[in-house]
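Undergrad: The following comprises the amino acid sequence and a computationally predicted model.
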Amino acid sequence: MIGSREWINLSNGKLSFKEKSQIIKQVLLPATLNYSKTFFKIEPQSITIQFDQFKIPDTSIVKEAIAELESTNNQAIVTHSWRSYFWGIAIAQIKNWQFDEESLLIASLMHDLGLVDHLEQYACQCFTSESALRTESLCAKHHYQKDKTENISNAICLHMNGYLDENDQNLSKEVLLLQKATSCDVIGTDFSTFPLNFRDQVLEHYPRLQFNAEMRKLISIEAKRNPLSRTALMSKLGLPSMIQMNIFKE
């Protein structure tokens, strides 16, 4: 699949002309439709979701992932990463999906590390690869299970696709949740389905801190650095404008 860890290993993160056409066909229409729905008035789910009911896994690998994220000194990305985790577990609760909380948390905390650290040129033409490599190194240090490490790495690589088919049996729930959660925080998809009190609690604990402007800046840097990447393609297709006009007015 385009955007997967396997694809990045083979392509070095560069989209061919054929792959650009494929991803436009597979992603652009559903992603645009999901984005347009964010401006419709939708009744929140009647399900009760309490922010305080979710406990952060207190493990050594999670603690180090938190330290890695905080070392970026980019508070807009730090809070974005935490919000992504909470949007993800809320989506899972609404859909009644079973998933591994620790794996989703690690993926959420680490997914944008390669995007923030733009001071050097990485060998791969995609920031998600750098994020995945750092995560794999962290997992190896903590002797994490191979299958879980591969799943987390794949989730990080695929989150930039903009849309994933949740009926695809080859995609794990963690992969789907990270993509949906990051899309929620970046352009607002699924946000209106959350109970109002849960939205407010997450935003109170992890404020956006002018995240729209920061993400647009980072995307611009990445697109210029890696012009054949998915980020560059999404930028050309209007992602910065979607961020600027999203429901999170900043």
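TA: All right, it came through fine.
Undergrad: From now on I want contacts and neighbour counts done on CA atoms only, so please keep to that.
TA: Fine.
Undergrad: Now the residue nearest the centre of the chain: closest residue in space, sequence neighbours ignored.
TA: Centroid check for the chain by Cα atoms, centre = their mean gives Thr182 as the closest residue, at 3.5 Å. Of all residues not flanking Thr182 in the chain, Ser84 sits nearest, at 5.4 Å (Cα to Cα, 6 or more residues apart in numbering).
Undergrad: and the helix or strand hosting the one you found, which residues are buried?
TA: Secondary-structure element containing Ser84, defined by DSSP states H and E: helix 75-95. For helix 75-95, a neighbour-count test (16 or more other Cα atoms under 10 Å) marks 75-92, 94 as buried.
Undergrad: who touches whichever strand or helix holds Thr182?
TA: Using DSSP H and E, the element containing Thr182 is helix 173-187. Contact with helix 173-187 is made by 35, 80, 83-89, 91-92, 97-100, 103-104, 107-108, 151-152, 154-156, 158-164, 166, 189-191, 212, 242-243, 246-247, as judged by Cα atoms under 8 Å, 6 or more residues apart in numbering.
Undergrad: Okay, one more to line up with it:
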Amino acid sequence: MPDDNGFEEAGRMLTEVAGVRAPDGQAAQAARLVCEEYADAALYHHSVRSYYFGAAWARARGLDFDRELFFVSALLHDLALVPPFDSHTYAFEEAGGHLARVFTAGLGWPVQRRDRAAEVIVLHMRDDVAPEVDVESRLLQVGTSADVSGSGLDAFEPAFREALVEAYPRLGFAGSFVRLFRDQAERKPGCAASRLVAGDWPERTASNPLDGR
């Protein structure tokens, strides 16, 4: 049964959606538990969907990627939007990168791998990265863009999109996420979130086809 935050019991996460698998193991489980604990259900579901969108995009193109690194980065990428980790000086993606470094240090990851987790999170809010240059960063860009504003959704089969939203419902995500970005924009002028809010991103997010399926 869902708890007061809209979550079902711990450990409920599906490891496969429409043939796309998520990793298991200590790092993946820890990232899932931390995201589930600190994010509300809508933001948690977004983080998981972002992973599945990115992994599905890679599978369709035959791209090899570090599944554990990508999953951990996807589950942590928005945690700096929540009050315990919000920074009043750093853009949320930069604060999220620092959070990822601390989190993965606790897992015993070497410095280079910790840096990669931070880099993937920071770059998801930057200009597109070519997959041949940095595949995990590109996958997080693809996954978050599809899930937030619907950008690139045509690359995914309708059956996959249906299965993913069925497994991890939207729960009013669009409205709550726009509010989070507006808050970032007001407090941190010049950040990537403020540039999005100043354009048509809020309207595109509100009209994401995933919400009208």
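TA: Yes, it's here. Just so it is clear, the model here is predicted, and its values are computed rather than measured.
Undergrad: Superposed, how do the two chains score by TM?
TA: Counting by TM-score structural alignment, normalised by the length of structure 2, the TM-score of this superposition works out to 0.85. Behind it: 197 aligned residues with a Cα RMSD of 2.0 Å.
Undergrad: returning to what we had before: which residue numbers in structure 2 does the next helix or strand after the helix holding Ser84 of structure 1 align to?
TA: Note on helix 75-95 of structure 1: by DSSP H and E, the next helix or strand toward the C-terminus is helix 101-110. Aligned by TM-score structural alignment, helix 101-110 of structure 1 corresponds to residues 67-76 of structure 2.
Undergrad: And for stretch 174-187 of structure 1?
TA: Residues 136-149 of structure 2 are where stretch 174-187 of structure 1 lands when matched by TM-score structural alignment.
Undergrad: Kindly report the same for stretch 133-147 of structure 1.
TA: Alignment of stretch 133-147 of structure 1 against structure 2: residues 98-112, by TM-score structural alignment.
Undergrad: and the helix holding Ser84 of structure 1, how far from structure 2 on average?
TA: If you overlay the two and look at helix 75-95 of structure 1, the average distance to its match in structure 2 is 0.6 Å (mean Cα distance after the TM-score superposition for structure 1).
Undergrad: which other helices and strands contact that helix?
TA: helix 101-110, helix 173-187, helix 196-205, helix 211-225 (3 or more Cα pairs under 8 Å, 6 or more residues apart in numbering; DSSP states H and E).
Undergrad: matching residues in structure 2 for the third one?
TA: This means helix 196-205 of structure 1. The aligned range for helix 196-205 of structure 1 is 158-167, by TM-score structural alignment.
Undergrad: Which residues belonging to the matching stretch are considered buried?
TA: Phe160, Arg161, Leu164, Val165, Ala167.
Undergrad: ditto for stretch 120-130 of structure 1
TA: Buried, per 16+ other Cα under 10 Å, within stretch 120-130 of structure 1: Cys124, Gln125, Cys126, Phe127, Thr128, Ser129, Glu130.
Undergrad: Contacts only, for the alignment partner in structure 2 of Gln244 of structure 1.
TA: Using TM-score structural alignment, the partner of Gln244 of structure 1 in structure 2 is Ala206. Applying Cα under 8 Å, 6+ apart to Ala206 of structure 2 gives the contacts Ser149, Ala174, Gly175.
Undergrad: Chain neighbours aside, what residue packs nearest to Ser194 of structure 2?
TA: Excluding the flanking residues, the one nearest Ser194 of structure 2 by Cα to Cα, 6+ apart is Ala185, at 4.0 Å.
Undergrad: What residue in structure 1 is paired with the one you found?
TA: Counting by TM-score structural alignment, Ala185 of structure 2 corresponds to Ala223 in structure 1.
Undergrad: Repeat that for Ser87 of structure 2.
TA: Aligned partner of Ser87 of structure 2 by TM-score structural alignment: Tyr122.
Undergrad: mind checking how far Phe86 of structure 1 is from Asn151 of structure 1?
TA: Phe86 of structure 1 is 19 Å from Asn151 of structure 1, where distance means Cα to Cα, to the nearest Å.
Undergrad: before we move on, back to that, can you tell me which of the contacts of helix 173-187 of structure 1 are buried?
TA: 35, 80, 83-89, 91-92, 99, 103-104, 107-108, 151-152, 154-156, 158-164, 189-191, 212, 242-243, 246-247.
Undergrad: Report the separation between Ala232 of structure 1 and Lys18 of structure 1.
TA: Separation of Ala232 of structure 1 from Lys18 of structure 1 (Cα to Cα): 16 Å.
Undergrad: Comparing the two, which residue is more hemmed in?
TA: Ala232 (21 against 9; other Cα atoms under 10 Å).
Undergrad: Contacts only, for the equivalent of Ala92 of structure 1 over in structure 2.
TA: Using TM-score structural alignment, the partner of Ala92 of structure 1 in structure 2 is Ala58. With contact set as Cα under 8 Å, 6+ apart, Ala58 of structure 2 has these partners: Asp64, Phe65, Leu139.
Undergrad: Show the contacting residues for the second one.
TA: The one in question is Phe65 of structure 2. Ala58, Val135, Glu136.
Undergrad: Could you report the neighbour count for Gln29 of structure 2?
TA: Neighbour count for Gln29 of structure 2, taken as other Cα under 10 Å: 16.
Undergrad: so which helix or strand takes in the aligned partner of it in structure 1?
TA: Per TM-score structural alignment, the equivalent position to Gln29 of structure 2 in structure 1 is Lys63. Using DSSP H and E, Lys63 of structure 1 maps to helix 60-70.
Undergrad: what does the match of helix 101-110 of structure 1 contact?
TA: 22-23, 27-28, 31-32, 35, 44, 47-48, 50-51, 96, 99-100, 116-118, 120-121, 136, 139-140.
Undergrad: mean deviation of it from structure 1?
TA: Following superposition, stretch 67-76 of structure 2 is found to deviate from structure 1 by 0.5 Å on average (mean Cα distance after the TM-score superposition for structure 1).
Undergrad: what about that stretch, distance to the chain center?
TA: Relative to its chain's centre, stretch 67-76 of structure 2 lies at 9 Å (Cα atoms, centre = their mean, to the nearest Å).
Undergrad: do the same with stretch 180-188 of structure 2
TA: 18 Å.
Undergrad: Equivalent analysis for stretch 67-86 of structure 2, please.
TA: Centroid separation between stretch 67-86 of structure 2 and its chain, computed with Cα atoms, centre = their mean, is 7 Å.
Undergrad: Perfect, that will be all.
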